[in-house]
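1. Provide a 3D model corresponding to the input given below.
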Amino acid sequence: MPNPSVEDIKAMVFQLPLGELIVLMAEIEEKVENFTMMQLADTGFDEWNDPEEDIYELET
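-> Presented below is the predicted three-dimensional model:
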């Protein structure tokens, strides 16, 4: 069975009762927020990957 298209999914979603639609929207919003925060956090760790900034690595 092929994956449903976006239009197929929208048609199914719009058939949901209002309460279920509200719950689904909240879950989607949370997932998008988490994804966005992870992308932002990922850029903050770039400086940690700089070997010249590795002040805790002891040379022996």
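2. alpha carbons only for contacts and neighbour counts from here, please
-> Will do.
3. can you give me how far the longest helix along the chain is from the chain middle?
-> Assignment by DSSP state H gives helix 18-44 as the longest helix of the chain. For helix 18-44, the gap between its own C-alpha mean and the chain's C-alpha mean amounts to 6 Å (CA atoms, centre = their mean, to the nearest Å).
4. what's the answer for stretch 43-55, then?
-> That offset, for stretch 43-55, works out to 23 Å (CA atoms, centre = their mean).
5. now the most centrally placed residue in the chain: how far from I9?
-> Most central in the chain under CA atoms, centre = their mean is F35, positioned 2.0 Å from the mean C-alpha point. In this view, F35 and I9 are 21 Å apart by CA to CA, to the nearest Å.
6. now the other sequence, so there's something to compare against:
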Amino acid sequence: MTSNLTKEEIKEMIFQLPVEQLIALMADIEERVENLTMMQLAETGFAEWNDPEEDIYNDET
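-> Here you go, the predicted structure:
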């Protein structure tokens, strides 16, 4: 999804939300950030699998 909204325009729209919706939005954002952070941490555990010499699944023989 691509948008031409600026950060300030988004903030202005968000700040118009009722408190209950702000709280729900914050929870959604926190969950998204936590998921992305965990995925980034998990990537470091699989770095050793990125060895091109051992990439048997991309053989075109």
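7. List the buried residues in the host helix or strand of M13 of structure 2.
-> Here M13 of structure 2 sits within helix 7-14, counting by DSSP states H and E. By neighbour count with 16 or more other CA atoms under 10 Å, helix 7-14 of structure 2 contains no buried residues.
8. so how much does that helix differ from structure 1 once superposed?
-> Comparison of helix 7-14 of structure 2 with structure 1 after fitting gives an average deviation of 0.2 Å (mean CA distance after the TM-score superposition for structure 1).
9. related to what we said a few turns ago, check the mean deviation of the longest helix of structure 1 from structure 2.
-> Aligned to structure 2 and superposed, helix 18-44 of structure 1 gives a mean residue distance of 0.3 Å (mean CA distance after the TM-score superposition for structure 1).
10. any idea how far the helix holding M13 of structure 2 is from the chain center?
-> Per CA atoms, centre = their mean, the displacement of helix 7-14 of structure 2 from the mean C-alpha position of its chain is 20 Å.
11. Which neighbouring elements make contact with that helix?
-> Where contact means 3 or more CA pairs under 8 Å, 6 or more residues apart in numbering; DSSP states H and E, helix 7-14 of structure 2 is not packed against any helix or strand.
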